[in-house]
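**Student:** give me a 3D structure for the following:
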Amino acid sequence: MDAKEMCDFEGSTLFYPYDEDEASAVINYWNQTQPFSWIFIGVSTPNAREVFETVDGLSISQVYDAWGPGEPSEAGGIEDCVVLRKDGILIDDQCTKKLPFICKKTLSTLEWNKLCDLPDMGYEYNELGRCYKFHLNPRCWHDAVKICDAEQSYLAIINSDAEANVLVNITKNTPKDDVEDTNYLNGAVHLGFKFNHIWKTIKHESLRRSGYTKWGVGQPDGKGKETCGSMFFNGKLNDISCDQRCFFICEHEPPTLTTEYDFRFGRPN
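**Tutor:** Here you go, the predicted structure:
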């Protein structure tokens, strides 16, 4: 998963400075808080060589374009992404490099999910004291883990029959007919467990200890080739190839409030 995609999944955009004031503000904060010397920004050549555009389609000439001497250099046509240095200078570089990056979200688009205590309105709180988000963008198992982690959550783990019922209902009630992506396994969602000598949750607890071991008929049946975990839409567990793309559910544990359950559901103590 690349930087742009990660920011997209957070409901933000890959940062690029719009003007000198924004560049200065971000660089000042960066210098005060971070040790790294350069970052990828949301500028690249998606359509034509040497034509640099922002992630939202603006020419770099319309925004901050403080190129260093001799930049962009193209270096044989392999430098299609843009790096911002700590001194405010831009250089082009290879997109395949692994560098830090910053995601940007404007104040006008920032909403706080009070019940789940995180900046994502896609999470829904329920009476088990957990928040869940059903992702309609099919991903492989490892990408699903990364996305949930980026959302300050984790790939959902079933700990009881009651929680299985919650996930079944979430899955049932989430509209799926408009999903344009057709390259995924329908009928299952990735969950947070994996085979490593035994089936364990991503919190390193055996499935048996986690409290839920209801497999689908004939499951697990991968015979060592399907080592990641999923749930059929009916709530039964299924082993799945880690590379198989499908929907997934993230789980978030909000901090306990003093008024906790009753406050969240509008009930008197």
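**Student:** please count neighbours and contacts with C-alpha atoms only from this point.
**Tutor:** Noted.
**Student:** what sits against residue 244?
**Tutor:** For residue 244, the contacting residues are 139-141, 184-185, by C-alpha atoms under 8 Å, 6 or more residues apart in numbering.
**Student:** helix/strand/coil for residue 189?
**Tutor:** Put simply, residue 189 is strand when judged by DSSP: H, G, I helix; E, B strand; the rest coil.
**Student:** surely it meets residue 235?
**Tutor:** No - using C-alpha atoms under 8 Å, residue 189 and residue 235 do not qualify as a contacting pair, with a distance of 9.6 Å.
**Student:** more neighbours, the two?
**Tutor:** Neighbours per residue (other C-alpha atoms under 10 Å) separate residue 189 from residue 235, with residue 189 holding more: 29 against 23.
**Student:** from residue 18, how far out is the more buried one?
**Tutor:** Distance, residue 189 to residue 18, by C-alpha to C-alpha, to the nearest Å: 39 Å.
**Student:** what of residue 50?
**Tutor:** Using C-alpha to C-alpha, one gets 20 Å for the distance from residue 50 to residue 18.
**Student:** measure stretch 91-99 end to end?
**Tutor:** End-to-end distance of stretch 91-99: 13 Å, with C-alpha to C-alpha as the criterion.
**Student:** that stretch: which residues count as buried?
**Tutor:** Applying a neighbour-count criterion of 16 or more other C-alpha atoms under 10 Å, one finds 91-95 buried in stretch 91-99.
**Student:** now distance to residue 28 too, for these, in TSV please.
**Tutor:** Rendered in TSV, the data for the buried residues of stretch 91-99 read as follows (distance: C-alpha to C-alpha, whole Å):
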residue	distance to residue 28
91	19
92	22
93	23
94	26
95	25
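**Student:** and these, which of them are in strands?
**Tutor:** Taking DSSP state E as the definition of strands, the buried residues of stretch 91-99 contribute 91-93.
**Student:** so where do the strands sit in the chain?
**Tutor:** For the chain, strands defined by DSSP E occupy the ranges 13-14, 38-44, 53-54, 81-85, 90-93, 103-104, 124-125, 131-139, 154-155, 188-196, 198-201, 228-232, 237-240, 246-252.
**Student:** run this one through as well so I can compare:
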Amino acid sequence: MSLRMGSELKLRTGSETKGRPGLGLMSIDTKFEGMHSMSMLAELGKQSTRKGTATSVGPAAVGPSSEATFEPEPKYRTDYRYVPKQDAFYKVHKELRSWYDAYMYCESEGSSLLYPKTEQEWKLFKGLVQEISPNTSDVWVGAHDLFAYDIYVDTDGKEISQYYAPWSPGEPSSGRTNREYCVEVWYDGKLNNNDCFEIYPFVCKRLNRDITFNSACQTPDPEFIPSKDGSRCYKVHKQPKTWTEAFSICNVEQAYLSIINDKEEAEFVGQKVKSVIDGVLGDFNRNHIAVGFHDKFSEGFYKTIHGQNLNSVYHEWATGQPGDKADGEDCGALTADGLLDDVSCTKSRMLFVCERDIEINEERQQTVAEEVDENGEEME
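**Tutor:** Below is the predicted model of the structure:
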């Protein structure tokens, strides 16, 4: 179940898959729930400006009061689309992944691999995919029979037979003989069971009611904590990963592998990792923390992942480092003593910290102050 976040495979379309027609999806010109185009989905998330109580679901109700009140726009990740009729956020992933990787990728974004549970959501699913990836012939959905033969459940473990489950004629079939444990929407627009290691696009979903937005860090992830001035936010990851994996995970979280700008930040990142490391089990490099610099482009020419020369930021190396140039140690780490070292990008597993830059204004400073007071977490 490896998480292949860096896949750059070309999108498979109907014309590229054994001559089959494209997935039986609705035309973009088809009317859908009062819309003339799927591109109008974005419009559904916009606030009404009519006088009265406005919501993102419908027009404002005009009451006796002359004062207008407005429900705030729901917030989630900036790469997800809000659909008011479902009160949920959606994202179509065009990149091709196995069912397992699709499941984990949605989890990494704080969402779930979508299984449309109603006929209305089924139409939405088809329209979203058609808008982003026209003529797509196969798309993973969040259902499987991995737990028991021929008992198909969604990612919450509930049987999909209790929902809308339009199987293609003759399907599901040969589930155990051909390792066809996972469910896709097939070229005919209906369900088919298939080998979980086939690679297809997929859709992630997050219900609005399940989101508590972290306003101090402008993310739905509650594990990010702000610096004292609110200009940056940090998240300590407690599962050891290689440098390459850590870089990918931070990118998925709309953040980046922490760049150490000065000694104060080096001490802060080190202290945060030390505060959790004793509770992390398993065999990994406990003396290093993956951080955002490398010399992948030219041996000995160290740059941050944002292209800065390492000498323009924090560059205090541990004794004898950088190390042996023949070992392929092209990626950056911070030692337990707060000094820099170079390590293998793909062999050594370490803890790491993801970082986000936050735009500062007067309103944000107040929000950060309130959240720091509430949870007591801040960069000293």
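**Student:** and the strands of the first structure: which comes nearest residue 27 of the first structure?
**Tutor:** Using C-alpha to C-alpha as the criterion, the shortest distance between residue 27 of the first structure and the strands of the first structure is 8.8 Å, found for strand 81-85.
**Student:** need the counterpart of residue 254 of the second structure in the first structure.
**Tutor:** The criterion is TM-score structural alignment: under it, residue 254 of the second structure has residue 152 as its aligned partner in the first structure.
**Student:** please list only the buried members of the contacts of residue 244 of the first structure.
**Tutor:** Buried subset of those (neighbour count, 16+ other C-alpha under 10 Å): 139-141.
**Student:** can you give me the neighbour number for residue 228 of the second structure?
**Tutor:** With neighbours defined by other C-alpha under 10 Å, the count for residue 228 of the second structure comes to 16.
**Student:** what about it, distance to residue 254 of the second structure?
**Tutor:** Summarising the geometry, the distance separating residue 228 of the second structure from residue 254 of the second structure, computed by C-alpha to C-alpha, is 21 Å.
**Student:** next: residue 327 of the second structure.
**Tutor:** From residue 327 of the second structure across to residue 254 of the second structure, the span is 31 Å (C-alpha to C-alpha).
**Student:** the two: which is more packed in?
**Tutor:** Taking other C-alpha under 10 Å, residue 327 of the second structure and residue 254 do not tie; residue 254 has more neighbours (15 against 9).
**Student:** from residue 114 of the second structure, how far out is the nearest residue to that one once chain neighbours are set aside?
**Tutor:** Of all residues beyond its chain neighbours, the one nearest residue 254 of the second structure is residue 356 (7.6 Å), with distances taken as C-alpha to C-alpha, 6 or more residues apart in numbering. Residue 356 of the second structure sits at a distance of 27 Å from residue 114 of the second structure (criterion: C-alpha to C-alpha).
**Student:** cool, and residue 273 of the second structure?
**Tutor:** Residue 273 of the second structure is 34 Å from residue 114 of the second structure, where distance means C-alpha to C-alpha.
**Student:** counting neighbours, go ahead and name the busier of the two.
**Tutor:** Higher neighbour count among residue 273 of the second structure and residue 114: residue 114, with 24 against 21, using other C-alpha under 10 Å.
**Student:** show me what the more buried one aligns to in the first structure.
**Tutor:** Counting by TM-score structural alignment, residue 114 of the second structure corresponds to residue 15 in the first structure.
**Student:** in contact with that match, which residues?
**Tutor:** Residue 15 of the first structure makes contact with 41-42, 101-104 under the criterion C-alpha under 8 Å, 6+ apart.
**Student:** kindly report the same for residue 180 of the second structure.
**Tutor:** Contacts for residue 180 of the second structure were tallied using C-alpha under 8 Å, 6+ apart; they are 174, 193-196.
**Student:** let's see 6 Å
**Tutor:** With contacts defined as C-alpha atoms under 6 Å, 6 or more residues apart in numbering, residue 180 of the second structure is in contact with 193-195.
**Student:** any idea what it aligns with in the first structure?
**Tutor:** Using TM-score structural alignment as the criterion, residue 180 of the second structure maps onto residue 79 of the first structure.
**Student:** tell me how far its match lies from residue 52 of the first structure.
**Tutor:** 11 Å.
**Student:** what's the neighbour count on residue 374 of the second structure?
**Tutor:** Applying the criterion other C-alpha under 10 Å, we find 9 residues in the vicinity of residue 374 of the second structure.
**Student:** in a helix, it, correct?
**Tutor:** Yes - if the criterion is three-state DSSP, then residue 374 of the second structure is within a helix.
**Student:** ok so, going back, any idea how far residue 88 of the first structure is from the match of residue 114 of the second structure?
**Tutor:** 14 Å.
**Student:** and residue 239 of the first structure, what pairs with it in the second structure?
**Tutor:** With TM-score structural alignment as the matching criterion, the partner of residue 239 of the first structure in the second structure is residue 342.
**Student:** OK, contacts around that match?
**Tutor:** Contacts were defined as C-alpha under 6 Å, 6+ apart; by that measure residue 342 of the second structure touches 322, 329, 331-333.
**Student:** could I get those residues as a markdown table with neighbour count?
**Tutor:** Formatted as a markdown table, the entries for the contacts of residue 342 of the second structure read as follows, by neighbours: other C-alpha atoms under 10 Å:
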| residue | neighbour count |
| --- | --- |
| 322 | 17 |
| 329 | 22 |
| 331 | 25 |
| 332 | 27 |
| 333 | 25 |
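**Student:** out of these, who's nearest residue 3 of the second structure?
**Tutor:** Using C-alpha to C-alpha, residue 331 comes nearest to residue 3 of the second structure of those, at 20.0 Å.
**Student:** who's in contact with the equivalent of that closest one over in the first structure?
**Tutor:** Matched by TM-score structural alignment, residue 331 of the second structure corresponds to residue 228 in the first structure. Contacts for residue 228 of the first structure (C-alpha under 6 Å, 6+ apart) come out as 194, 239-242.
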